[in-house]
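Visitor: please work out how this folds:
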Amino acid sequence: MRFFLGYLALAWLAIGTWLMLDPAALDVSAGVAATSTDGLIELRAMYGGMELAIGLSALWALWRPRWTCHVLFLNGVITGGIGAGRLIGAVLAGSASVYTLSALSFELSAAALCWVFAKRLRSGDQSSG
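Guide: Here you go, the predicted model:
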């Protein structure tokens, strides 16, 4: 479970830092571009700040193991929500790019693993991951 939390921390902190510093990178990878200063601030907030916060929550659980179940719940809800929104968006659009499928794979698998690990933790089996 600690390995998985470390993976979540690294993944979210890396992408959050990158997009906080260079939100224009989303234009190249996902076709998302700011058309105003407010748009640039919004990209930094939602793609930088939010992802940094998610990553910091996983890092927190590594330092404070008693928070692990809460952090798994938080990560599961957030990644599940983002993944569900992305899946619905792809279905409504009738197509999905490699970017979309890659992000969807990460989000749905992370959400599922958060659920599995949280359930094991709640039942007392902490030997996994």
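Visitor: okay, CA-based contacts and neighbour counts for the rest of this
Guide: Noted.
Visitor: elements contacting the helix or strand where residue 120 lies?
Guide: Assigned by DSSP states H and E, residue 120 belongs to helix 98-123. With contacts defined as 3 or more C-alpha pairs under 8 Å, 6 or more residues apart in numbering; DSSP states H and E, the packing partners of helix 98-123 are helix 25-30, helix 68-93.
Visitor: do you know which of those helices lies nearest residue 118?
Guide: Smallest distance to residue 118 across the helices and strands packed on helix 98-123 (C-alpha to C-alpha): 5.4 Å, for helix 68-93.
Visitor: sequence B follows; please return its structure for comparison with A:
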Amino acid sequence: MITRIFLGLQAMMFMGYGIYCLVEPEALAGAAGVAATSQTGTIELQAMYGGLQTAVGALCALGAAVAMYRRYALVTLIFVIGGLAVVRVTLGLMNAEFSGYNVFAMTYETLTVLAVFWLLRREPQLVPAI
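Guide: A predicted model of the protein is given here:
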């Protein structure tokens, strides 16, 4: 049950932020200091922040709703969010860049990955036999 709730919350956050960034990509300039300088740049922001975030959210929603997809959703979160966390923390330390946006993202990403590992250990049926 806790995995379903966790994935449902992740789905709402990812899909909400993704749809917002798809519709309002210029909002990223104020929030994250990321701005497009061309139509190609705007499409890139909409695709990466809008499309990818929404797709990850949809996978989390599927995992929350259908048991056979839970493991896939959790493993996806480990790779996607884990990759963001490792790079963001590493570059934050290398560049001494700890803006409010980065600190929030580092905290969210690190806690999310730790929670996913905990959920996978807590529910061994979600871990495939090797």
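Visitor: need the TM-score between these chains.
Guide: After superposition, the two chains reach a TM-score (TM-score structural alignment, normalised by the length of the first structure) of 0.91; 124 aligned residues with a C-alpha RMSD of 1.3 Å.
Visitor: returning to what we had before: ok, and which of the helices and strands packed on helix 98-123 of the first structure has the densest surroundings?
Guide: helix 68-93 (a mean of 18; mean count of other C-alpha atoms under 10 Å).
Visitor: mean deviation, that helix versus the second structure?
Guide: Here the mean offset of helix 68-93 of the first structure against the second structure after fitting is 1.0 Å, by mean C-alpha distance after the TM-score superposition for the first structure.
Visitor: quick one: the residues in the second structure that that helix pairs up with.
Guide: Aligned using TM-score structural alignment, helix 68-93 of the first structure spans residues 70-95 in the second structure.
Visitor: now stretch 29-38 of the first structure
Guide: Counting by TM-score structural alignment, stretch 29-38 of the first structure sits on residues 31-40 of the second structure.
Visitor: which ones are touching the residue nearest the centre of the second structure?
Guide: When the second structure is reduced to its mean C-alpha position, the closest residue under C-alpha atoms, centre = their mean turns out to be residue 81, at 5.1 Å. When the contact criterion is C-alpha atoms under 8 Å, 6 or more residues apart in numbering, the partners of residue 81 of the second structure are 109, 110, 112, 113.
Visitor: what distance do you get for the equivalent of the second one over in the first structure to residue 68 of the first structure?
Guide: Taking TM-score structural alignment as the criterion, the aligned counterpart of residue 110 of the second structure in the first structure is residue 108. Taken as C-alpha to C-alpha, to the nearest Å, the spacing of residue 108 of the first structure relative to residue 68 of the first structure amounts to 19 Å.
Visitor: isn't residue 8 of the first structure right up against residue 55?
Guide: Yes: with contacts counted by C-alpha atoms under 8 Å, residue 8 of the first structure reaches residue 55, the gap being 6.3 Å.
Visitor: buried residues, the helix holding residue 120 of the first structure. List them.
Guide: 100-101, 104, 107-115, 117-121 (16 or more other C-alpha atoms under 10 Å).
Visitor: next one: stretch 46-66 of the first structure
Guide: In stretch 46-66 of the first structure, counting by 16+ other C-alpha under 10 Å, buried: 47-52, 54-62.
Visitor: same question, stretch 28-46 of the first structure
Guide: Going by 16+ other C-alpha under 10 Å, stretch 28-46 of the first structure has these buried residues: 40, 43, 44, 45.
Visitor: how much distance is there from it to the middle of the chain?
Guide: Relative to its chain's centre, stretch 28-46 of the first structure lies at 18 Å (C-alpha atoms, centre = their mean, to the nearest Å).
Visitor: can you tell me what sits against that stretch?
Guide: 19, 20, 21, 23, 24, 26, 27, 99, 100.
Visitor: and the third one, what is it in contact with?
Guide: Neighbour list for residue 21 of the first structure: 44, 48 [criterion: C-alpha under 8 Å, 6+ apart].
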